[in-house]
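Novice: starting from these lines, generate the structure:
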Amino acid sequence: MVEPAAPGYLVARAVRMAFLARGTGPRHLTFLPGNLCTVHSWSEVLRRLPEPEYRCLAVDYLVGSDRPWGGWTVSGIADLTRDVLDTSGVSRTVLVGHSAGGLAALLFALRFPERLAGLVVVASGARMTGHRTFDGLAEALSRPEVPQGFLERALTGMWSVPPPVEVLVRDLGLLGAVRERMRDVLLSCADYDLRGQLGSLSVPTLVCQAELDRGRPLAHGQELAEGIPGAQLVRFDTGHMIPLEDPAGLAHALRVFVGTDAWDEETDQREKR
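Specialist: I've put the predicted structure just below:
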């Protein structure tokens, strides 16, 4: 039986942060969930990364943690990720971000490129213009009272197939109490258009984009892959929730990417010290 990721807490620059961790291997990966997602969206991906080879940390910045120094914003999440790495004693990592977590990962790569052995952007983009569901999500989350049934419809709409009942019930229970945090993260995404800065990224990059995403069009992933020098694009036959709809496919893409591009012998030796 494959053991699940283990929950835990750490304190990074006086901010208490929840996480899931799995593995003790030399290759370190850090995972950021999307907005309207929980850290458990990464559980099945982590389970498919062999423990002897990988050391994985999924950061729960939204539900189980204190307010980041930069607030519940993609900028604050990027800086919080640096603090988590510092506290964990990790010099370099492969950073994997989904949706809003992908935008935070892009900001991290622009600010702290020396901390990255690789960058993986999942169902995200460099801008919010052209995002087909952003306006409706922002309007509903900004109301004094969220419309009845809105969160369930929003979560269901991010899948290309009906989500498993147990996953939907779990996420509704966790996310129902953090509406203002989700609103702040979502609205902060509109502050950024990183297209003009993509060419300055020199980190090995993998872009994973969904063919059936109702929010983020495939063109946003293509734009990232074309704008970041040397970036690879992998398409998934899923909706927005790639980590939940196709965890095996995403884990395979990560294993190939980390094994061939993001890590070399020098990196492995550095992480073993």
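Novice: alpha carbons only for contacts and neighbour counts from here, please
Specialist: Will do.
Novice: where do the strands of the stretch 101-250 of the chain begin and end?
Specialist: If DSSP state E, counting those that start in this stretch is used as the criterion, the strands of the stretch 101-250 of the chain fall at 116-122, 205-210, 232-236.
Novice: of those, which is nearest Gln269?
Specialist: Taking CA to CA, strand 116-122 is the member of the strands of the stretch 101-250 of the chain nearest to Gln269, at 12.9 Å.
Novice: mind listing what's buried in the closest one?
Specialist: In terms of neighbour count (16 or more other CA atoms under 10 Å), strand 116-122 has its buried residues at Leu116, Ala117, Gly118, Leu119, Val120, Val121, Val122.
Novice: chain center to it, what's the gap?
Specialist: Remark: strand 116-122 is offset 10 Å from the chain centroid, using CA atoms, centre = their mean, to the nearest Å.
Novice: now it against strand 232-236, angle please.
Specialist: For strand 116-122 against strand 232-236, the angle between stretch directions is 30 degrees (axes from the mean of the first three to the mean of the last three CA atoms, to 10 degrees).
Novice: strand 116-122 to strand 205-210, inter-axis angle?
Specialist: In this structure, strand 116-122 runs at an angle of 10 degrees to strand 205-210, with the same axes, to 10 degrees as the basis.
Novice: what sits up against strand 116-122?
Specialist: Contacts to strand 116-122, defined as CA atoms under 8 Å, 6 or more residues apart in numbering, come from residues 92-99, 102-103, 105-106, 109, 203-209, 242, 258, 261-263, 267.
Novice: rerun that using 6 Å as the cut-off
Specialist: In this structure, residues lying in contact with strand 116-122 by CA atoms under 6 Å, 6 or more residues apart in numbering are 92-98, 102, 203-209, 262.
Novice: count the residues that sit near Pro144.
Specialist: Other residues near Pro144 come to 8 when the count uses other CA atoms under 10 Å.
Novice: look up how far Leu194 lies from it.
Specialist: Using CA to CA, to the nearest Å, one obtains 31 Å as the distance from Pro144 to Leu194.
Novice: what helices or strands is the host helix or strand of Arg255 leaning on?
Specialist: Taking DSSP states H and E as the definition, Arg255 sits inside helix 247-257. Using 3 or more CA pairs under 6 Å, 6 or more residues apart in numbering; DSSP states H and E, the elements in contact with helix 247-257 are helix 43-47.
Novice: now show me the structure for the sequence below, then we'll compare the two:
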Amino acid sequence: MPQLEVDGAALTYDDEGPRDGGGAPLVFVHGWTANRHRWDHQTAHFSASRRVIRLDLRGHGDSTGAGVPTIRHLADDVLALLDHLEVERFVLIGHSMGGMIAQTIALAHPERVERMVLVNSIGRMAYNRGRGLLMAASTLVPYKLFVATNIQRAFAPGHPREEIRACVRSSADTPREVVMTLYGAMRAFDVLDRAGEIRTPTLMIHGYHDVQLPVRQMLRMAKAYPDATVRILDAGHELPVEKPAELTAAVDAFVTVPSAAGTAS
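Specialist: Here you go, the predicted structure:
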């Protein structure tokens, strides 16, 4: 597993697929408490024909590093990796917190982002009462119980329990300090008022049953985007796990159709 040292962290990443042809590289960014293996289905599909890059964010998966106070710090990590790999222009696919990272990059460097896919993500954090109470109780309950409760809520009713338990185990391996620091970073994240500046062709794909980041919040963001396509699937917050084949098909259809607007500006 290759790693890159960036600002006190060792970022583990995968760089697969052909370097020539097939379009701009696809860059997959996972969400809070997850890791790069959330994208296993998509990586297996796309790496047969085009370059695919995915990483474990600092403090997650096989990467080291402490939590950081802003989403911008994580965006800088992703850009540092892409600069190291000499990737100038790319397609960004981000899930949840990864979508926040993607939007941050698209705003700062629109010339580098050819297309963007936001999976169960939003432009401004707004928690309902239940989520707020859960986060407030995070300091009062054992960490693994807090993680298990959070992850279980992320899935639509009826999802296989073994898959949920596997996600719980994976998320519980993320250090508490990283999880709680990045919770603060997500809570402070707000680019909704700048959404109109993101002219990158964007697919917003969301789970109808998402209670973590409700679909109505995504739709509010979508209205502000100049070039957005919206897809809603019968799933919860964990689309890469709940509906991997459908997610892959939606991304494939989006990234392989030439943009009517040409390149991002």
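Novice: residue range for the helix holding Arg255 of structure 1 in structure 2?
Specialist: Aligned using TM-score structural alignment, helix 247-257 of structure 1 spans residues 244-254 in structure 2.
Novice: do the same with stretch 207-227 of structure 1
Specialist: Under TM-score structural alignment, stretch 207-227 of structure 1 corresponds to residues 204-224 of structure 2.
Novice: please spell out which residues along the matching stretch are buried.
Specialist: If you call a residue buried by 16+ other CA under 10 Å, then stretch 204-224 of structure 2 has these buried ones: 204-215, 217-218, 221-222, 224.
Novice: which of those residues fall in helices?
Specialist: Val215, Gln217, Met218, Met221, Ala222, Ala224 (DSSP state H).
Novice: okay, those residues in TSV with distance to Glu246 of structure 2 next?
Specialist: Supplementary listing: these in TSV, determined by distance: CA to CA, whole Å:
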residue	distance to Glu246 of structure 2
Val215	18
Gln217	22
Met218	19
Met221	22
Ala222	21
Ala224	26
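Novice: now stretch 79-98 of structure 2, how far from the chain's geometric center?
Specialist: Centroid displacement of stretch 79-98 of structure 2 relative to its chain, using CA atoms, centre = their mean, is 11 Å.
Novice: what range does that stretch cover in structure 1?
Specialist: Residues 82-101 of structure 1 are the counterpart of stretch 79-98 of structure 2, counting by TM-score structural alignment.
Novice: cool, stretch 26-33 of structure 2 as well?
Specialist: Per the alignment by TM-score structural alignment, stretch 26-33 of structure 2 matches residues 29-36 in structure 1.
Novice: can you tell me which residues contact Pro26 of structure 1?
Specialist: Contacts for Pro26 of structure 1 were tallied using CA under 6 Å, 6+ apart; they are Glu271, Lys272.
Novice: wait, I meant Phe108 of structure 1
Specialist: Taking CA under 6 Å, 6+ apart, one finds Ala78 in contact with Phe108 of structure 1.
Novice: what is the burial count for the counterpart of Arg22 of structure 1 in structure 2?
Specialist: Using TM-score structural alignment to pair residues, one finds that Arg22 of structure 1 aligns to Glu16 in structure 2. Residue neighbour count, defined by other CA under 10 Å, stands at 19 for Glu16 of structure 2.
Novice: what sits closest to Glu16 of structure 2 if chain neighbours are left out?
Specialist: Val52 (5.2 Å; CA to CA, 6 or more residues apart in numbering).
Novice: contacting residues for whatever residue of structure 1 lines up with the one you found?
Specialist: Under the alignment by TM-score structural alignment, Val52 of structure 2 pairs with Cys56 in structure 1. For Cys56 of structure 1, the contacting residues are Ala21, Arg22, His28, Leu29, Thr30, taking CA under 6 Å, 6+ apart as the criterion.
Novice: can you list those in JSON lines and add distance to Leu80 of structure 1 and secondary structure?
Specialist: As requested, the contacts of Cys56 of structure 1 are arranged in JSON lines below (distance: CA to CA, whole Å; DSSP: H, G, I helix; E, B strand; the rest coil):
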{"residue": "Ala21", "distance to Leu80 of structure 1": "17", "secondary structure": "strand"}
{"residue": "Arg22", "distance to Leu80 of structure 1": "20", "secondary structure": "strand"}
{"residue": "His28", "distance to Leu80 of structure 1": "17", "secondary structure": "strand"}
{"residue": "Leu29", "distance to Leu80 of structure 1": "16", "secondary structure": "strand"}
{"residue": "Thr30", "distance to Leu80 of structure 1": "12", "secondary structure": "strand"}
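Novice: just send those residues back as TSV, with distance to Pro162 of structure 1 too.
Specialist: Rendered in TSV, the data for those read as follows (distance: CA to CA, whole Å):
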residue	distance to Pro162 of structure 1
Ala21	28
Arg22	28
His28	33
Leu29	29
Thr30	28
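Novice: which one of those is nearest Arg170 of structure 1?
Specialist: Minimum distance to Arg170 of structure 1 across the contacts of Cys56 of structure 1 is 19.3 Å, recorded for Ala21 (CA to CA).
Novice: ok, and the closest non-adjacent residue to the closest one?
Specialist: Across the structure, with CA to CA, 6+ apart as the measure, the residue nearest Ala21 of structure 1 apart from its sequence neighbours is Leu57 (4.6 Å).
Novice: before we move on, the earlier item: for the match of stretch 79-98 of structure 2, buried residues please.
Specialist: Along stretch 82-101 of structure 1, the positions that meet the burial threshold by neighbour count (16+ other CA under 10 Å) are 82-85, 92-101.
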